[in-house]
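Q: Fold the following, please.
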Amino acid sequence: MAAPVLPASRRDDYLALYDSFQWHIPEHFNLAQACCGRWARDPASADRVAVHTEHEDGRRASYSYAHIQAEADRLSRALRALGVARGDRVGIVMPQRIETVIAHMAVYQLGAIAMPLSMLFGPEALAYRFQHSEACVAIADESAIDNVLAARGECPALATVIGVGAAVGRAEHDWDAMLAAELPAFTAVRTKADEAAVLIYTSGTTGPPKGALLPHRALIGNLPGFVCSQNWFPQADDVFWSPADWAWTGGLWDALMPALYFGKPIVGYQGRFSAQVAFALLERYRVTNTFLFPTALKQMMKACPAPRERYQLHLRALMSAGEAVGETVFDWCREALGVVVNEMFGQTEINYIVGNCAAQNDDGRLGWPARPGSMGRPYPGHRLAVIDEEGNPCAPGEDGEIAVCGTDRHGHPDPVFFLGYWRNEQATAGKYVERDGLRWCRTGDLARVDHDGYLWYQGRADDVFKSSGYRIGPSEIESCLLRHPAVSNCAVVPSPDPERGAVIKAFIVLVPSVARSAQADAALVAELQQHVRGQLAPYEYPKAIEFIEQLPMTTTGKIQRRVLREMEATRGAAARR
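A: From the prediction side, this is the model:
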């Protein structure tokens, strides 16, 4: 199996960057030392702001690398006193607050494994993850303490819960008291780069959630993509912000850790996302670099079509991932925000592997131009192919599954890969395919590659369906619908049909200003169908449209089309009875 053929181009420096890049992975590497310790020990950077925090109630604070390191040292000592040892799992169930950063650094330098968990998880979801991972400690604030304590009874290994913030007094150990009793001095464990550092559970869309075990070196594997997608990060005065939850890959690996690795400040906001909040944060902290999900960009676009008329923005780079951005949002980012959005693709298991770099740096490197609707090219250091069901490379223009090779083009191991699924060897083995002496990791995501090596996302393998013999991918139809001024968000799924097998159905969230009545709705359905008919192939317009208050979403901002498909399947079965 070969990677896509990438032709020479005089328009950018992609080939030179891709061909010349080589990995240099040290034997020993520790996330805490790389992202905090080395900055805190250097007098020139010790007092530099690492994290700005803001609460939705108006509280704000800024914290230096030296402060974070001192508090992490105290917490490492306290955790060790509780019996936490190298390789033990520690649950961190908190939002974007400074204690979350401190907890991660303390766990990493202890040689333990951080298990970030969303504060949105209920008791059942938490209990499954605590029990499956056999976590021995959980750290939670007021946003999650009730659910953590409710889940604890089913988790015999969970010996200790630590309360943070307003959760102080709710658990047997209080964060402030524990840290106050310890000295700010700790000798970090010397971890190998291949040693486990993070355990993140996937969303479980095709079964129970799986725990992806990530090594310290995975951050190194992320860095080329981060640097490129953020238009040659870091530069002077760079400030990063993203609403992506630090409990997920997007927030932890694509925002928090790489920003700190490069010694640049990141903004953490504790509160609900809204377009108004996003623009206010961008302006207040003079944010230069951000990662925004397409869902967030859609909200911002609809709420404030011309933001630079109201806000002083300083953006120079914008990365987006999780869903296809689509031409409508792409054009708005370029025209209204003044930046070309760099789409990126990655997974928890193998993150930051494909994307764009639409800017020139001070040395004159051009990167490579972003193409509207394309997820980009393989980042330097990563070898990709689009393959068919038998594992053979697809020709340009043909849909297939994205696969990532375990080694780069020079034959060196790619450090971005996860170690495997926690206590699930069968699932780990099923993720890979061997061909021509190389090991390729299947992503389950579909794309097509063009003659210039750009990949065009076609959705999850289980999102694609057939209608009247035509293969239908939802992203292009959704992007078309989104260009209609009445549409705030949408999702396309198959709806069972006795004659065609399935018809295209669109679930649509309307903008609040749209007037609703039976007659108006019927007219709008016809208008939306004609809108798609006029721009896409005749077989791609939605035969059925349903207006919905909100779409089912994952906590990482992805549309749960599976939920809508299952609802349609249930309705179809009931209609046949």
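Q: hey, let's count contacts and neighbours off CA atoms from now on
A: Will do.
Q: all strands of the stretch 451-577 of the chain, in order?
A: Using DSSP state E, counting those that start in this stretch, the strands found in the stretch 451-577 of the chain span residues 455-460, 465-467, 470-472, 487-497, 501-510, 544-547.
Q: Ok, the stretch 151-300 of the chain next?
A: Under the criterion DSSP E, counting those that start in this stretch, the stretch 151-300 of the chain contains strands at 160-163, 173-174, 196-201, 211-215, 240-241, 266-270, 289-291.
Q: With respect to W232, which of those lies nearest?
A: Between W232 and those, the tightest spacing by C-alpha to C-alpha is seen for strand 289-291, at 10.5 Å.
Q: which residue packs closest to the most centrally placed residue in the chain, ignoring adjacent ones?
A: Geometric centre of the chain, nearest residue: G250, 2.6 Å, by C-alpha atoms, centre = their mean. Excluding its sequence neighbours, the residue lying closest to G250 (C-alpha to C-alpha, 6 or more residues apart in numbering) is A244, at 6.0 Å.
Q: Next, the second sequence, to be compared with the first:
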Amino acid sequence: MTWLSCCLSQSLWGTYCSYLNACAGFQSLLASDVYSQYQAVRRGEQEIPKYFNFASDVLDKWSEIEKAGKRPSNSAFWWISGKGEEVKWSFEELGFLSRKVANVLTKVCGLQKGDRIIVVLPRIPEWWLVNVACMRAGIVLIPGTSQLSAKDILYRLQASKAMCIITDDTVAPAVDSVASECQFLKTKLIVSKGSREGWLNFSELYKNQSADHSCVKTRIEDSVNIFFTSGTTGSPKMTEHSHGSLGFRPLLSERYERYWLDLTPSDVIWSTADTGWILTSLTSVFDPWVFGSCIFVHQLPQIESATILNTLCRFPIDTLVGVPTLYRMLVQNDLSSYKFMNLKHCMSGGEPLNPEVMEKWKSQTGLDIHEVYGQTETGIICSVFKGMKIKPGSMGKAAPLFDVQVVDKNANILPPGQQGEIAVRSKPIRPLGLFSEYIDNPKKTAESERGDFYVTGDRGTMDEDGYFWFIGRDDDIIISSGYRIGPFEVESALMEHPAVAEAAVVSSPDPLRGEVVKAFVVLSATFSSSDREHLACELQEHVKKTTAPYKYPRKVEFVQQMPKTITGKIKRHELRNKEWGRM
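A: As a prediction, this is how the structure comes out:
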């Protein structure tokens, strides 16, 4: 038996086949030659294909089914601005428009297969068009949150050697301030109603461009996305994902995706994640479109409880995906005064969700919250599937196609109940879904492997029933409102201020965000200030201007000295343990 057939239990496979038989649209899709091949791969009868492109092999197939009248009359993409503007695209329209954008990137910008492009856009339709267009052209897309500072953008442009950047009026000034230091950057595209010197207007170009474009042939191991992750002791790492790990993976594990997303071609899914994170790529691009579902997007300049709740009442959203902070915000409202139109499935990921929040949401809405767990490097590897028993505080069981274990420092598998590091078996065969490598950082790539496993850096336990329980990071990464923040960048920003002699950054408990960034600061001997409260605000503003605003320390404590090792290294773990009452 192959590694794949070993993953598929007979009972679950029977359930999955029953689902396919009930889904006429997807059954038609699987009847095509290319999807018959995927079925054979899933059954272990055939090797994983050499070539794959999500745009041509999935999206265009749904377009064919749509034109044949075998898919429900449901949009593929549905966007609202919150101010009355609305965009709806079918799969056919998505294909037409994304081909025009692909021609902009290749014919106007001169980008070729394998070139890299940084895209820093909010939740606007152009972000989705660029994603699909890059797949068609074989261009590697590097997403970034709109909160990136000029320093963040400079680092990303230099590290990635990106030849093009696409952004809007908000971020363009920051790009202009550093562009002269980026020797590889050749083209700047702006999504704007107006013009800006030195920039090409994206909107005007793609509207006037031809839709005649042939999708390039991409190998399944070719890069499709690069995500920057936060580091504990250095700059963010470039995490590479392939066409296989993001696009082909859900085709192999559809029954799993069916259980955690619970989607059909008739369903509408709304993920509130920021466009800079892998969760958006998973829940608002690849996984829903495998099932031909409708991806709903609200521009959401700010996450506000009233806006979220009113949207759920006004629109036929079946599935909601959000970070725990979202649900913590929502349950602070009187939910009995809201009547959701269609909502039937709620999911939470990015950090652990408080059991009391789950209970309150359930009591007022009648809906369970299903937790999922994953990383930039892995995608979703654990989940509470729909219909599975919910154990409050647990992030569920391992996803099919992944062998997830809890291991010790020597990569030995630990028995149920023992605390260790959550890990994914990566040898002898690396599962499709894991990242390819940390680009230009073979040392970090090697360090992520221990024995036969990729180690996540997260500590946890597994119980007798196979449920996993998250305990905390094994390093110093701070997870706040779903954002993963490395202390190094925040400490570096603080050290630039003349008042700071030393700085250490750790997580601190917070009832809304789960945890927040806290800075311990030793003042410079030459600096004296009796107004510590004012100084704390000044340091916070300094960090906001130096790096992405979401990273700023919401708590600041001034200390006389730091706990250190014999070699002089600050003991962050001591500060963190004290903050969490573990001393």
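Q: looking at the strands of the stretch 151-300 of the first structure, which is buried most?
A: strand 240-241 (a mean of 28; mean count of other C-alpha atoms under 10 Å).
Q: counterpart of that one in the second structure, which residues?
A: Aligning strand 240-241 of the first structure against the second structure (TM-score structural alignment) gives residues 269-270.
Q: go on, stretch 144-158 of the first structure?
A: Counting by TM-score structural alignment, stretch 144-158 of the first structure lines up with residues 171-185 of the second structure.
Q: Name the residues that touch that stretch?
A: Identification of contacts with stretch 171-185 of the second structure by C-alpha atoms under 8 Å, 6 or more residues apart in numbering yields 120, 146, 149-151, 153-154, 157-158, 161-165, 190.
Q: mind redoing it with 6 Å?
A: By C-alpha atoms under 6 Å, 6 or more residues apart in numbering, the residues outside stretch 171-185 of the second structure that reach it are A150, L154, Q158, K161, A162, M163, C164.
Q: Among these, list the two that are farthest apart in space.
A: A150 and M163 (17.1 Å).
Q: corresponding residue for F468 of the second structure in the first structure?
A: So, by TM-score structural alignment, F468 of the second structure is matched to L455.
Q: Out of the contacts of stretch 171-185 of the second structure, which is nearest to Q332 of the second structure?
A: For the contacts of stretch 171-185 of the second structure, the nearest to Q332 of the second structure is A150 (35.8 Å; C-alpha to C-alpha).
Q: And that closest one, what's its match in the first structure?
A: That one, A150 of the second structure, aligns with P123 by TM-score structural alignment.
Q: Likewise for G420 of the second structure?
A: Match for G420 of the second structure (TM-score structural alignment): G400.
Q: close enough to count as contact, that match and E389?
A: No: contact criterion C-alpha atoms under 6 Å: G400 of the first structure and E389 do not qualify, at 7.7 Å.
Q: Comparing those two, which shows the higher neighbour count?
A: G400 (25 against 9; other C-alpha atoms under 10 Å).
Q: Now do the contacts for that one.
A: Each residue near G400 of the first structure by C-alpha under 6 Å, 6+ apart is listed here: V386, I387, D388, L446, A447.
Q: Could you pull out the buried residues of the longest helix seen in the second structure?
A: When the second structure is scanned for its longest helix (criterion: DSSP state H), the result is helix 532-546. Residues A536, L539, Q540, H542, V543, K544, K545, T546 are the ones in helix 532-546 of the second structure that count as buried (16 or more other C-alpha atoms under 10 Å).
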